[in-house]
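In: Sequence plus predicted model, see below.
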Amino acid sequence: MPIWINQSDGIQEISVLLFDRFSNYCLANTVEPMRAANDALGRTAYRWRLLSLDGGPVTSSSGMQLMPDSKLSDMPGGDALFILPSYAYRTYGTPACLDALRAAAHRFETLAGLDAGSWLLAEAGLLNGYNATIHFDEFDRFSERFPDVMAHRERWIIDRNRMSAGGATTAFELMQHLIASTHGAAVSIEIAGLFMQGGDGAGAQSSRTPGDRRVQRALALMRDNLEAPLTVAVLARAAGCRQRDLEDRFRRTFGATPRTVYRQLRMAEALRLVRDGDLSIAEIALRCGYSDPSAFTRAFRTTHGHAPRNIKV
């Protein structure tokens, strides 16, 4: 696991290195989940900057010009650097570019190759001995060109302080996973619903267990029963599996138990209701499955870091 995704109490500093003919879709799928996470959490959990090698403008594959915030060498570092070339990526592997990436590897906690970004990381020797993936159209060339990289046909891969995703949709899935790993499944599920991505909000993990209807069914039941929470045993029976099986499926999908995910969903709803400002704390507590307002307040503070009355409406 990369270090930065576990920094739940701080602001994660992310930089995205763009090259001419980058994919707007891939960029949006990287940045928008972070923006949505900030909105869902009600605070700045992610801050991002757009970079180019020389600090000059870059033009996307659809002809949209973008002015980066800085050039790569001027950035002192951060939690993660996402490398995003999309088309003509092999022409960017110049000595100057590869040297800049090697230098950046000493300043950033984690490096991630998006779309064809793994090619440049591998060209710089920064993926030797790591598991990695790339856009499936380039996979055969990638695995033949870089025998020291352990290439896999996966949608996305995290290996220690290296990450890779093979395209725009998988970039979204990777971001969903990172956000869920840091801030809980409820935030990830809310973001998935916002962008209408995936029935269970599980991102790439659900793609690795395609169409896990039992997880989706359990999540739907959780959402429909926030006021009177069901037991995990009841959820499992309704989902058509044993309790242990459902627990294993949730761990694979979210890295958390059904009970934990259920609590996160209830606390996410509580935050929404507190922000709306229309209900008393006692009423919100009841709507989120707490008969005791004091117990609700303690759970809310544990989850969100503040008592409900201290949340800005």
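Out: Everything's here; your move. Model, not experiment: these values are computed from the prediction.
In: going forward, measure contacts between C-alpha atoms and count neighbours the same way
Out: Fine.
In: What is the burial count for the closest residue to Ala299 other than its chain neighbours?
Out: If the residues on either side of it in the chain are set aside, Ala299 comes closest to Met267, at 7.9 Å by C-alpha to C-alpha, 6 or more residues apart in numbering. Number of residues near Met267 (other C-alpha atoms under 10 Å) recorded here: 24.
In: Please compare the first structure with the one that follows:
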Amino acid sequence: MVTIPESRDTLAPVRPGSLRAMKPRAEGPRLSVGFILAKRFTLCAFANFVDVLRLAADEGDRSRPILCSWTVLSDTMDPVASSSGITVQPKERLGDPRRFDYIVVVGGLMDETPSLGPAYHQFLHRAAAAGIPLVGVCTGAFFLHQAGLLDGYRCCVSWFHHSDFLEEFEGLDPVADQIFVVDRDRLTCSGGASSAHLAAYLVDKHVGRAQASKSLHIMIIDDALQAEKPQPGLPLDLKTRDPIVQRALLLMQQNIDTPISVQDIAQKMGNSKRQIERHFRLALDTSPQAAFLDMRLDFARHLVENSQKSVAQIAVDCGFCDSSHLSRMFRRRYGCTPQSFRRPVAVQD
């Protein structure tokens, strides 16, 4: 059970390992969210999150902040440019974080925003100390960790940024095979459409399932997805609706240059090796090992066709021992070596 605060002004203690929950209030919004936008933030992720709140907040599509409220916070009140160049004007100073039920940090282009800055770090630490759950959207998890607020927490990052996270933040094990992760009072999502599903999760929790469904349906999103739904990742020829197989394939993608064993995949997913193998056989009529080899060979073929990398470098990038190993497997799959596959065919007169 979680302790439920009586109002936004009186903060109830948060039981370790749980997410703070609010009961419906007699007056005012049931869900209040403050947004911090990093420079060059991802507009799509921010807009999806806000629109779920907006559509759940009022009857029809009238956008009145009745059941939900939201605002963009700033220490300077300067407009914040998104990665697309469109700017958003903040509405309120940082102030007291206790006026919100959640603080959401929306990230974007990491190379152009090394840090949020000390004022934001202090604000986020005050929020954490007060028991306000913190949310990282897109690369928002990077900024929460930079502020020292993700230590000991599981966090979700996009499969596309998984290696970046590992390089910058040693000792963490980010989750890149789910659309969002809820770990006590830290919530993180991979961005894009997943931010709508995370917002719907909060609306469902604090306002009602009907309002959450209404928001998603108006946004032409059929159903709310659970946190464990696998991220879509790169296009794959290995198509399946089996969530266990999908997650395993994504883990393979994230380790394509350093092949991971089926046992390690099973351990990361919390399944047994035998379960993984059975699901692959039923869903794809193949083994995990064979699927992983096909994936690596497909990627190798893509690099042979679309890059100037040497065969030796392609072998390294695709997790093969050396160019000879790649050539043997490539010939077995495509009937020719990578060198001959790349060589242009002479035009006959």
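Out: Looks like it came in fine. All of these numbers come straight from a predicted model, not from anything done at the bench.
In: related to what we said a few turns ago, looking at the second structure, name the residue matched to the residue nearest to Ala299 of the first structure.
Out: In the second structure, nothing lines up with Met267 of the first structure, judged by TM-score structural alignment.
In: For the helix or strand hosting Met267 of the first structure, name the packing helices and strands.
Out: For Met267 of the first structure, the enclosing helix or strand under DSSP states H and E is helix 258-276. Applying 3 or more C-alpha pairs under 8 Å, 6 or more residues apart in numbering; DSSP states H and E, we find helix 258-276 of the first structure packed against helix 185-194, helix 213-224, helix 243-254, helix 281-287, helix 293-304.
In: what do you get if the cut-off is 6 Å, keeping everything else the same?
Out: Other elements packing on helix 258-276 of the first structure under the criterion 3 or more C-alpha pairs under 6 Å, 6 or more residues apart in numbering; DSSP states H and E are helix 185-194.
In: against the second structure, where does the helix it packs on fall?
Out: Going by TM-score structural alignment, helix 185-194 of the first structure lines up with residues 209-218 of the second structure.
In: Average offset of the matching stretch relative to the first structure?
Out: Taken over the aligned residues, the distance from stretch 209-218 of the second structure to the first structure averages 2.2 Å (mean C-alpha distance after the TM-score superposition for the first structure).
In: And the residue nearest to Ala299 of the first structure, how far from Phe300 of the first structure?
Out: 6 Å (C-alpha to C-alpha, to the nearest Å).
In: tell me, how many neighbours does the spatially closest residue to Ser18 of the second structure that is not a sequence neighbour end up with?
Out: Leaving aside its sequence neighbours, Ser18 of the second structure sits nearest to Arg184 (C-alpha to C-alpha, 6+ apart; 4.5 Å). Residues near Arg184 of the second structure, counting by other C-alpha under 10 Å, number 17.
In: and if you look at Thr188 of the second structure?
Out: With other C-alpha under 10 Å as criterion, Thr188 of the second structure counts 30.
In: Map it across to the first structure for me.
Out: That one, Thr188 of the second structure, aligns with Ser164 by TM-score structural alignment.
In: got it, and Pro90 of the second structure?
Out: Looks like Pro90 of the second structure aligns to Pro68 there (TM-score structural alignment).
In: do the same with Ser32 of the second structure
Out: Looks like Ser32 of the second structure aligns to Glu13 there (TM-score structural alignment).
In: Wait, a helix at its match?
Out: No. Applying DSSP: H, G, I helix; E, B strand; the rest coil, one finds Glu13 of the first structure to be strand, outside a helix.
In: what sits against it?
Out: Neighbour list for Glu13 of the first structure: Arg47, Trp48, Gly78, Asp79 [criterion: C-alpha atoms under 6 Å, 6 or more residues apart in numbering].
In: burial count for the residue mapped onto the last one from the second structure?
Out: When you say that, I think you mean Asp79 of the first structure. In the second structure, Asp79 of the first structure lines up with Asp101, judged by TM-score structural alignment. For Asp101 of the second structure, the count of nearby residues is 23 (other C-alpha under 10 Å).
In: ok, now how distant is Asp101 of the second structure from His145 of the second structure?
Out: Distance from Asp101 of the second structure to His145 of the second structure, by C-alpha to C-alpha: 20 Å.
In: Next: Ser190 of the second structure.
Out: Counting by C-alpha to C-alpha, the gap from Ser190 of the second structure to His145 of the second structure is 15 Å.
In: who's more crowded, the two?
Out: Remark: of Ser190 of the second structure and His145, Ser190 carries more neighbours, 30 against 17, as counted by other C-alpha under 10 Å.
In: Now do the same contact list for that one.
Out: Cys138, Val157, Ser158, Ile179 are the contacts of Ser190 of the second structure under C-alpha under 6 Å, 6+ apart.
In: rerun that using 10 Å as the cut-off
Out: 45, 136-141, 155-161, 175-181, 198, 231 (C-alpha atoms under 10 Å, 6 or more residues apart in numbering).
In: I'd like the distance between it and Cys138 of the second structure.
Out: 5 Å.
In: just the helices in the second structure please.
Out: Assigned by DSSP state H, the helices in the second structure fall at 43-57, 118-129, 140-146, 162-168, 194-206, 209-218, 243-254, 262-269, 273-284, 288-306, 311-317, 323-334, 338-342.
In: Can you add distance to Lys23 of the second structure and give the ones you listed back as CSV?
Out: Below are those laid out as CSV (distance: least, C-alpha to C-alpha, whole Å):
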stretch, distance to Lys23 of the second structure
helix 43-57, 16
helix 118-129, 20
helix 140-146, 27
helix 162-168, 36
helix 194-206, 7
helix 209-218, 14
helix 243-254, 33
helix 262-269, 34
helix 273-284, 40
helix 288-306, 46
helix 311-317, 52
helix 323-334, 59
helix 338-342, 62
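In: of all the ones you listed, which lies closest to Pro79 of the second structure?
Out: helix 43-57 (13.5 Å; C-alpha to C-alpha).
In: For the closest one, which residues meet the burial criterion?
Out: Across helix 43-57 of the second structure, burial judged by 16 or more other C-alpha atoms under 10 Å covers 43-46, 48-57.
In: In the first structure, what range does it match?
Out: Taking TM-score structural alignment, helix 43-57 of the second structure hits residues 24-38 over in the first structure.
In: Compare that stretch with the second structure and give me the mean distance after superposition.
Out: Relative to the second structure, stretch 24-38 of the first structure is 1.0 Å off (mean C-alpha distance after the TM-score superposition for the first structure).
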